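Chemist: Next come a sequence and a model predicted from it.
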Amino acid sequence: MAPRALDTLSTRIADAGAPGPDQLRDLYRMLSNVRQLDTAAVAWQRQGLIPGYAPMLGQEAAQVGAGAVVDTTRDFVFPTYREMGVAYTLGVNMVEYMSTHKALWHGGLYDPAATHFAPFQAVVGGSVLHAVGWAHGQTLNGASTVGLGVALAFLGDGASSQGDVHEAMNFAAILTAPVVFFVQNNGWAISVPTEQQVAGGSVAARAAGYGMPAVRVDGNDVLAVLDATRRAAAHARAGLGPVVVEAMTYRRGPHSTSDDPGRYRTLDDEKIDGGEDPLSRFRAVLLERGVADAAFFAEADAQAQTRADEIRDGVTALTSRPGSEMFDFVFQESTPTLGAQKRQWKEESEHV
């Protein structure tokens, strides 16, 4: 059976109690889909299909668990460049998502307004400012009968040292904005370990300085992440202000496909510090609860591989975008200077 659209599943998990057997199996399917696509994307870069990619190996549980809580009818996700797993969980078209990694479009060809998944970006900490602005807009508009829409802002432990993040958290607390700051502490800020760039060693501990609650959760446990994020979202949705969730996980691969982690850690370090694999861990949970068997896992993994192959075909078929688009989407209303630049570009590149 093909996995159901996760935008439907996420709403059910967001509003329900403990996940039932169908939801547990769906969560594993999504974890497997994300793992297969992430592995494939690294291979695509090595094969020359895409020029670059930011792997998320080891962070599947953190991203799927958090993404499954999002209500795509009212919440909005503000990602970094590594939240492919969240995008997949929300039902974002993965071919359109990968268009940026193919260097065809900045931020993805998908529609952010329809998917409630903002364009992803490489500005470290930049997405949290956008999240607070959007969330403050929710408070200005007033809560509906089902509560406020929540901004789920993703950032890493390295980004937490940025001044933009301090400003965003400070404003969110002052404005009582419905934001969940979801920190994936994967142990590394590129090549710098967390203990060398996060004073005190905990991002969650900083929340007290802004007068907001925080929770530190095992980021390799998809059910623990789901529960922590759901409680944080409920707090923000009720108008009680922002929350920090710090998911403790581990980046098992390089920072990006241009990075060589062997320059700053060994394979033994990765094995020791990485902890238990998130997929193996959840597989054991499902077996223990009797809601899945070996045949289910084999089928789910095979379907995930097929889906990754289909996405590869779609990415391969993507063609270059019209160059004039670099001028068309700068401002809602163009300016004389931009218009002149566009005309000059056409003359020089298209001989028009």
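Modeler: That came through fine. A quick note: this is a predicted structure, and the numbers were derived from the prediction, not measured.

Chemist: rest of the way, CA atoms for contacts and neighbours
Modeler: OK.

Chemist: Point to the residue nearest the middle of the protein.
Modeler: Among the residues of the chain, the one closest to the centroid is E83, at 2.5 Å (Cα atoms, centre = their mean).

Chemist: contacting residues around it?
Modeler: 56, 63, 154 (Cα atoms under 8 Å, 6 or more residues apart in numbering).

Chemist: export the residues you listed to JSON lines and tack on secondary structure, neighbour count and distance to T257?
Modeler: Compiled in JSON lines, the contacts of E83 are given as follows (DSSP: H, G, I helix; E, B strand; the rest coil; neighbours: other Cα atoms under 10 Å; distance: Cα to Cα, whole Å):
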{"residue": "M56", "secondary structure": "coil", "neighbour count": "25", "distance to T257": "11"}
{"residue": "Q63", "secondary structure": "helix", "neighbour count": "30", "distance to T257": "20"}
{"residue": "F154", "secondary structure": "strand", "neighbour count": "27", "distance to T257": "21"}
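
Chemist: can you redo those as TSV with distance to A232?
Modeler: Putting these into TSV (distance: Cα to Cα, whole Å) gives the following:
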residue	distance to A232
M56	23
Q63	15
F154	14
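
Chemist: put this beside the first:
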Amino acid sequence: MDTVQYLDDHGKPLRDIPLSNEELLQGYRALRRARHFDERALVLQRQGRLGVYPPFRGQEAAQVGVALCLKADHDWLLPSYRESAAALTFGMPISKLILSWRADPAGWGAPPDVNMVQFYIPIATQIPQAAGVAHAQRLLGKDAVAAVFIGDGGTSEGDFHEGLNFASVFNAPLLVVVQNNGWAISVPTQKQMKVPRIAQKAQGYGIPGVTVDGNDLVAVWSVAREAVARARKGEGPTLIEALTYRVAPHTSSDDPSRYRTEEETERWLKRDPILRMKNCLLHLGLWSEAQEAELMEALEGEFLAAVEEADQAREPKPWEIVEQVYQEMQPDQLAAWSYLRREA
């Protein structure tokens, strides 16, 4: 199975790029913004100002490229726990993300104009739910698309197969994005499955499956855009396998040196999605170091303002916890809500 790629490891275009100059610049800024958030979030965690945090360094393009194809107030995003980059690009405010990874109830939910479900921690449970969300869009007569993320390890769970089968049977407008970063915590992909490409699993459900260079933003964006267009036209789901690498630890509590070598990580660092995209812009004459410095200054200012906003978030009232369960409270939630208000 061929791997879709537009940029070589150094960022030089291999063929005509199907994106405009404005889109290339937009994409690079989104990558840089995601990386900046990830780096600063890890610092906050080390300072004791964030809970356990799952960094995504190295996987930015696999997430950003998909999120750029979606409309936050129309489509739906169902992220796993490592998709802060997708959430950020989709429209989640940085302050909300910070509060979420603080396990602060003030970080629960998304703004009204951002159709994102909270981060999923259990492995693969989001796949059948995403299929249901996508199917619901068709029943409502909308051309909205749902995009769901999962790791290579999650494809071994039953929920993955049930969700894909449902989406296939009902022709749901769903993008299932597998970030194949080589490791399910400490278990390498080759010990999880015999197929050389996860995208081949799509054949069992009669849906398109495509493997893309997950560190090539142009490739991911192009593949995701085509899948979104098919879904909007009623042509059903697509399974996208993004080949990438988790440069950082599995979480801020992990020690990857116990199960992988530094040489392996160094090889992937040379294919860094940020550097490749920056080199692409430089090659095309669209970027400069002055623009880089200006962007980084703006990103730092944005992040510091968001931290201050998160620090000043009010403490939620006890009864607000049950308000997050359903759009309209059911009898048991209403009873709990009434009780907590009385006891406050």
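Modeler: That came in fine, so what should we check first? Note that the coordinates shown come from a computational prediction; the quantities given were computed from them, not determined experimentally.

Chemist: where does the TM-score land?
Modeler: The TM-score (TM-score structural alignment, normalised by the length of structure 2) is 0.88; 327 aligned residues with a Cα RMSD of 2.2 Å.

Chemist: roughly how far apart are the residue nearest to the centre of structure 1 and G262 of structure 1?
Modeler: 24 Å (Cα to Cα, to the nearest Å).

Chemist: what's the answer for S202 of structure 1, then?
Modeler: Counting by Cα to Cα - S202 of structure 1 and G262 of structure 1 are separated by 25 Å.

Chemist: who's more crowded, those two?
Modeler: S202 (16 against 11; other Cα atoms under 10 Å).

Chemist: The more buried one corresponds to which position in structure 2?
Modeler: Aligned by TM-score structural alignment, S202 of structure 1 pairs with R197 of structure 2.

Chemist: Please verify my assumption that its match contacts G209.
Modeler: No - under the contact definition of Cα atoms under 8 Å, R197 of structure 2 does not touch G209, with a separation of 9.7 Å.

Chemist: okay, and the common contacts of those two?
Modeler: E241.

Chemist: Tell me where structure 2 has strands.
Modeler: 3-4, 76-78, 146-151, 174-180, 183-184, 187-188, 209-213, 238-243 (DSSP state E).

Chemist: To what extent does the last one diverge from structure 1 after superposition?
Modeler: Read it as strand 238-243 of structure 2. With mean Cα distance after the TM-score superposition for structure 1, strand 238-243 of structure 2 departs from structure 1 by a mean of 0.6 Å once superposed.

Chemist: which residues in structure 1 does that strand match up with?
Modeler: Going by TM-score structural alignment: strand 238-243 of structure 2 matches residues 243-248.

Chemist: And for the third one?
Modeler: Strand 146-151 of structure 2 corresponds to residues 151-156 in structure 1, going by TM-score structural alignment.

Chemist: go on, the first one?
Modeler: Here strand 3-4 of structure 2 fails to align to any part of structure 1, judged by TM-score structural alignment.

Chemist: could you say what helices and strands that strand packs with?
Modeler: The contact analysis (3 or more Cα pairs under 8 Å, 6 or more residues apart in numbering; DSSP states H and E) places strand 3-4 of structure 2 against strand 209-213.

Chemist: Mean distance between the strand it packs on and structure 1 after superposition?
Modeler: Looks like 0.5 Å for strand 209-213 of structure 2 (mean Cα distance after the TM-score superposition for structure 1).

Chemist: Which other helices and strands does that strand contact?
Modeler: Using 3+ Cα pairs under 8 Å, 6+ apart: strand 209-213 of structure 2 touches strand 3-4, helix 217-232, strand 238-243.

Chemist: can you list contacts of the last one?
Modeler: Right, strand 238-243 of structure 2. 62, 174-181, 197-199, 202, 207-215, 220, 224, 227.

Chemist: next one: the second one
Modeler: When contacts are taken as Cα under 8 Å, 6+ apart, the neighbours of helix 217-232 of structure 2 outside the stretch itself are 4-7, 17-19, 24, 27, 61-62, 64-66, 68-70, 143-145, 172-175, 210, 212-214, 236-238, 240, 242, 273, 277.

Chemist: Aligned counterpart of D22 of structure 1 in structure 2, please.
Modeler: Looks like D22 of structure 1 aligns to E22 there (TM-score structural alignment).

Chemist: I'd like to know how far the closest residue to G65 of structure 1 other than its chain neighbours sits from I272 of structure 1.
Modeler: For G65 of structure 1, ignoring the flanking residues on the chain, the nearest one in space by Cα to Cα, 6 or more residues apart in numbering is L226 at 4.4 Å. When distance is defined by Cα to Cα, L226 of structure 1 is 25 Å away from I272 of structure 1.

Chemist: Of the two, which one has the most company?
Modeler: L226 (27 against 10).

Chemist: counterpart of that one in structure 2?
Modeler: L226 of structure 1 maps onto W221 in structure 2, by TM-score structural alignment.

Chemist: Then G211 of structure 1?
Modeler: Checking TM-score structural alignment: G211 of structure 1 goes with G206.

Chemist: E333 of structure 1 now?
Modeler: In structure 2, E333 of structure 1 lands on M329 (TM-score structural alignment).

Chemist: ok, now which ones touch that match?
Modeler: E323 are the contacts of M329 of structure 2 under Cα under 8 Å, 6+ apart.

Chemist: any idea how far it lies from L140 of structure 2?
Modeler: Counting by Cα to Cα, the gap from M329 of structure 2 to L140 of structure 2 is 22 Å.

Chemist: cool, and L340 of structure 2?
Modeler: From L340 of structure 2 to L140 of structure 2 the distance is 35 Å (Cα to Cα).

Chemist: got it, and L295 of structure 2?
Modeler: Taking Cα to Cα, one finds L295 of structure 2 at 41 Å from L140 of structure 2.

Chemist: which one of those two has more residues nearby?
Modeler: L295 (15 against 9).

Chemist: Not counting its neighbours along the chain, what's nearest the more buried one?
Modeler: R29 (7.6 Å).

Chemist: ok, now which ones touch the equivalent of A304 of structure 1 over in structure 2?
Modeler: A304 of structure 1 maps onto L299 in structure 2 when the alignment is built from TM-score structural alignment. Applying Cα under 8 Å, 6+ apart to L299 of structure 2 gives the contacts 33, 36.
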